[in-house]
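A.B. asks: need a 3D model of the sequence below.
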Amino acid sequence: HLIVAVAAVVPGAQVSIALLLIALLMDMVKKDDAAGTWQASHFSWRIRSVLWAGVLYVITLPLFLLLYLPGAIAWAVISIWFLYRIVKGMVRMNADRPVDA
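C.D. replies: As a prediction, this is how the structure comes out:
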């Protein structure tokens, strides 16, 4: 999922939205398999990260379309926040630890 998520925030990645939606769908389908383990928090973390980023991108879309620079800044901030959540989750996963909500 890390590669998919990082590709999703790379400017100009044509298939980024499709890849992100596929990763989200995979997480939603596989989440129950991790129930009761430390890995369950990672599924919830990734699902919340994608959903919140998607909502924030949609909310700021008019700003991006009407006033390019403020919209681009907003999208950059959202992308940095999203990337932070990806990295934090990967660091915790590599340490075999749950992600704190």
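A.B. asks: going by C-alpha atoms from here, please, whenever you check contacts or count neighbours.
C.D. replies: Will do.
A.B. asks: roughly how far apart are the residue nearest the centre of the chain and residue 37?
C.D. replies: Nearest residue to the geometric centre of the chain (Cα atoms, centre = their mean): residue 50, 3.7 Å. Applying Cα to Cα, to the nearest Å, the value for residue 50 to residue 37 is 21 Å.
A.B. asks: what strand or helix carries residue 12?
C.D. replies: Under DSSP states H and E, no helix or strand contains residue 12.
A.B. asks: check residue 81 too.
C.D. replies: Short version, using DSSP H and E: residue 81 is in helix 68-94.
A.B. asks: please generate a structure for the following sequence too, so the two can be compared:
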Amino acid sequence: MSEVIDTVDRDNSLKTVGHISYLLHAIVAVGAVIPGAQPGVALLVVAFIIDLVKRGDAVGTWQESHFGWRIRSVVIAAILYLVTAPLWLLFAVPGWIAWTCISIWFLYRVVRGWMNLNGNRPIGA
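C.D. replies: Coordinates of the predicted model:
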């Protein structure tokens, strides 16, 4: 009986961490899409560190995929922003278009992941 309670407590704790992380991701993602509303990368870094630290606790659970999903989303977005940064230096409009597309893609990943978390479902890669 104790194992069942421990598993439920762990699942609830991990789900709370997931909600907090997705919320921080969502704030940054929405801010990136709305001009002038950028809250900064500090929130994203906090969410990223939380995911890295708590990832091990989710191994073997349905929530494990969410930690990988959020970590990959941040890493891929960061790489894409860095690769397209020279467009801002050379041509402002293509840079803006590239960064808007990356931000929309990131927002999609946040929404899709959060919806699956709310439904107690793992997320695919």
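A.B. asks: could you pull up the contacting residues of residue 7 of structure 1?
C.D. replies: Contact criterion Cα atoms under 8 Å, 6 or more residues apart in numbering gives 13, 16 as the residues in contact with residue 7 of structure 1.
A.B. asks: returning to what we had before: which part of structure 2 matches the helix holding residue 81 of structure 1?
C.D. replies: Using TM-score structural alignment, helix 68-94 of structure 1 corresponds to residues 92-118 of structure 2.
A.B. asks: once aligned to structure 1, how far is that stretch on average?
C.D. replies: Aligned to structure 1 and superposed, stretch 92-118 of structure 2 gives a mean residue distance of 0.4 Å (mean Cα distance after the TM-score superposition for structure 1).
A.B. asks: what are the buried residues along that stretch?
C.D. replies: By 16 or more other Cα atoms under 10 Å, the buried positions in stretch 92-118 of structure 2 come out as 95, 98-100, 102-104, 106-107, 109-111, 113-114, 117.
A.B. asks: how about stretch 47-54 of structure 2?
C.D. replies: Buried-residue list, stretch 47-54 of structure 2, by 16+ other Cα under 10 Å: 47, 48, 50, 51.
A.B. asks: and the residue mapped onto the second one from structure 1, how close does it get to residue 38 of structure 1?
C.D. replies: In other words, residue 48 of structure 2. Aligned counterpart of residue 48 of structure 2 in structure 1: residue 24 (TM-score structural alignment). Relative to residue 38 of structure 1, residue 24 of structure 1 is positioned 19 Å away (Cα to Cα).
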